[in-house]
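> Got a sequence here, can you build the structure:
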Amino acid sequence: MSAEPKAKKAVRRPSAKAIGKAIEQRIGHTFADPSLLATAFTHVSALKSSRNRADSYQRLEFLGDHVLGLIVSDMLYRAFPKADEGELSKRLANLVRKEACADVAKSLGFNEGIKLGTVGAGAGARLRNSVLGDICEAVIGAVFLDGGYAAAAQFVERNWTERMHKPIRPLRDPKTVLQEWAQGKGLPTPVYREVERTGPHHDPQFRVAVELPGLTPAEGVGGSKRAAEKLAASALLAREGVSGGKDG
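Coordinates of the predicted model:
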């Protein structure tokens, strides 16, 4: 008589509370207000109404971006006493770019806690990669609000000090990165189109859209067409979750 096959045990997913506790340990900060941490991981697609965007991580990302810039600027000022303003600016741009923030988020396992709305599996994976840098900045903003500047500085120093002492990696032109990515996908060369020019003749502002077949155009605004084109390319790369250049 053959033995009946054993039923497979259902794999229990960790609860949201357990995931939150694990992330707190990796961050190195226990939140007095856990809702701040929850908001830092909530993408706008997970909200019941897109009109209530303030409940997503976007506001915390805005705050965290500026807190990160201040803390890293302070770290650089103290770590490189002989560096001039130009070198400090290059190092700062390299350390606070979205790709650097996404690397920190991946190293801390932040992808486990992202709250997304209902999207396809492939789209969800791409979205998770593209928002990791945003979530890292949102976490910094949340730690700053919950524990003050000292707590935020401790988090940044733990995760950025080693990166700070690495040689400066040259930033690639985002237009070049986008063209290479498009070619790798079998797409034609990106097309840049001036959408609008505003401002006085001596101080114009250009809004430029970059277009690729099958993709929603991305836009950038700058004081020259080239600057706007680079920002548009950066926007499209960021949206598609592509690591690459950033206008510095």
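> Could you use CA atoms for every contact and neighbour count after this?
Will do.
> Based on its surroundings, how many neighbours for the closest residue to Ala40 other than its chain neighbours?
With Cα to Cα, 6 or more residues apart in numbering as the measure, Tyr57 is the residue that lies nearest to Ala40, at 4.5 Å, once sequence neighbours are left out. Neighbourhood size, Tyr57 [other Cα atoms under 10 Å]: 27.
> And for Ala150?
Ala150 is surrounded by 12 other residues when neighbours are defined as other Cα under 10 Å.
> helix or strand for it, which one?
helix 121-164 (DSSP states H and E).
> Helix or strand next in line after that helix, which one?
Using DSSP H and E, the first helix or strand after helix 121-164 is helix 174-184.
> which ones are touching Asn111?
Each residue near Asn111 by Cα atoms under 8 Å, 6 or more residues apart in numbering is listed here: 105, 128-129, 132.
> how about this one, so we can line them up?
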Amino acid sequence: MDTLETILGHTFRDPALLQLALTHGSVGYENQRPQADNQRLEFLGDAVLQLALSHLLYSRSPKADEGVLTKARAQLVSTKALARLARQIGLGTHLILGRGEEANGGRDRDSTLADALEAVAGAIYLDAGNAAAHQFATRLFTPDLDALEQGPLERNPKGELQELIQASNATPPVYSIVAADGPDHAKSFCAAVSWLGHELGRGNGRSKKEAETEAAQAALESITLKKLLRKTCEDSVSNPEKPAPEANN
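Predicted coordinates:
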């Protein structure tokens, strides 16, 4: 753990917190017995990173309005962005996985890496408080924050969502236009995206494409998507020969 602590810039007073942050749910699932994992820390770390980045964006972009700040934060904490940062610090090599998850490429799966990075942020917060967590987020996200000042980070929420779902070998997401208001020359569309019969998010836009893009962004931030991905992953570990589930009609 010493090497990882050096990379993180934080030495844990309670090393068990870091070990917990690195422990994937597949460990207990495979052993069929209670096993503490990083899911609760992931929940906490998501809020920790959101707060730290809100503060950083607010301070660095005094002229940006709420909508711009919200979109910038969403880009920074998207699953793909967090997974990329996790790879940069080599977090995958330190994960504690079940054998099936390891064999199925979990060590380099975007959702697993992103969840673990959030869990690490939560662990740092519990270990040393908000100042230490804020310092960690500052070190981690400064390059991306600098890039944002040069222009918006490249956004492709639909592509990110597609990649996440394809990694689980399941059926693709389905987009639908659920509402269209206004005159022909100034229509406003509302799109919804669903997967396996569950609605993941909705978005609005002046075109169908824009509405679907916003819906995909909402899906990437949804708890429902995380739960479905985790369940699909667990099912693939316990039933490797079982075909991917089909979406509900």
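> As a check, name the ranges of all helices in the first structure.
Assigned by DSSP state H, the first structure shows helices spanning 16-27, 34-40, 58-79, 85-96, 98-107, 121-164, 174-184, 225-239.
> which residue in the second structure lines up with the residue nearest to Ala40 of the first structure?
Structural correspondence for Tyr57 of the first structure with respect to the second structure (TM-score structural alignment): Asn38.
> if I look at its match, how far off is Leu196 of the second structure?
Taking Cα to Cα, to the nearest Å as the measure, Asn38 of the second structure falls 25 Å from Leu196 of the second structure.
> ok, back up a step: do you know how far the match of Tyr57 of the first structure is from Ala216 of the second structure?
According to Cα to Cα, Asn38 of the second structure and Ala216 of the second structure sit 26 Å apart.
> quick one: buried residues of stretch 218-227 of the first structure?
For stretch 218-227 of the first structure, the neighbour count (16 or more other Cα atoms under 10 Å) marks 218-222, 225-227 as buried.
> got the residues you listed as TSV, with distance to Asp65 of the first structure columns?
Formatted as TSV, the entries for those read as follows, by distance: Cα to Cα, whole Å:
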residue	distance to Asp65 of the first structure
Ala218	21
Glu219	21
Gly220	19
Val221	20
Gly222	20
Lys225	26
Arg226	25
Ala227	21
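> wait, which of those residues is closest to Gly20 of the first structure?
Proximity of those to Gly20 of the first structure (Cα to Cα) peaks at Ala218, which lies at 34.0 Å.
> can you tell me which residues contact the residue nearest to the spatial centre of the first structure?
When the first structure is reduced to its mean C-alpha position, the closest residue under Cα atoms, centre = their mean turns out to be Gly133, at 2.2 Å. Under the criterion of Cα under 8 Å, 6+ apart, the contact list for Gly133 of the first structure reads 98-103, 105.
> Map Gly129 of the second structure onto the first structure.
When the structures are aligned by TM-score structural alignment, the residue of the first structure matched to Gly129 of the second structure is Gly148.
> count of neighbours near its match?
Using other Cα under 10 Å, Gly148 of the first structure has 12 other residues around it.
> Quick check: the match of Tyr57 of the first structure touching Leu20?
Yes: distance between Asn38 of the second structure and Leu20: 5.6 Å, which falls inside the contact criterion (Cα atoms under 8 Å).
> quick one: contacts for the counterpart of Ala86 of the second structure in the first structure?
The pairwise alignment with the first structure assigns Ala86 of the second structure to Ala105, based on TM-score structural alignment. By Cα under 8 Å, 6+ apart, the contact list for Ala105 of the first structure reads 111, 132-133, 135-136.
> can you rerun that using 10 Å?
Ala105 of the first structure is in contact with 27, 99, 111, 129, 131-137, 139, 159, counting by Cα atoms under 10 Å, 6 or more residues apart in numbering.
> got it, and His134 of the second structure?
If you count contacts by Cα under 10 Å, 6+ apart, His134 of the second structure has them with 48-49, 51-53, 55-56, 121, 124-125, 140.
> same thing with Val72 of the first structure?
Contacts here follow Cα under 10 Å, 6+ apart; on that basis Val72 of the first structure touches 66, 78, 91-93, 95-96, 153, 156-157, 160-161, 164.
> So which bits of stretch 123-141 of the second structure are buried?
For stretch 123-141 of the second structure, using 16+ other Cα under 10 Å, the buried residues are 123-127, 130, 132-134, 136-138, 140-141.
> And stretch 60-71 of the first structure, by the same measure?
Going by neighbour count (16+ other Cα under 10 Å), the buried part of stretch 60-71 of the first structure is 60-61, 63-65, 67-69, 71.
> Kindly reformat those residues as JSON lines containing distance to Ser35 of the first structure.
Listed next are these as JSON lines, based on distance: Cα to Cα, whole Å:
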{"residue": "Leu60", "distance to Ser35 of the first structure": "12"}
{"residue": "Glu61", "distance to Ser35 of the first structure": "15"}
{"residue": "Leu63", "distance to Ser35 of the first structure": "16"}
{"residue": "Gly64", "distance to Ser35 of the first structure": "16"}
{"residue": "Asp65", "distance to Ser35 of the first structure": "19"}
{"residue": "Val67", "distance to Ser35 of the first structure": "20"}
{"residue": "Leu68", "distance to Ser35 of the first structure": "21"}
{"residue": "Gly69", "distance to Ser35 of the first structure": "24"}
{"residue": "Ile71", "distance to Ser35 of the first structure": "24"}
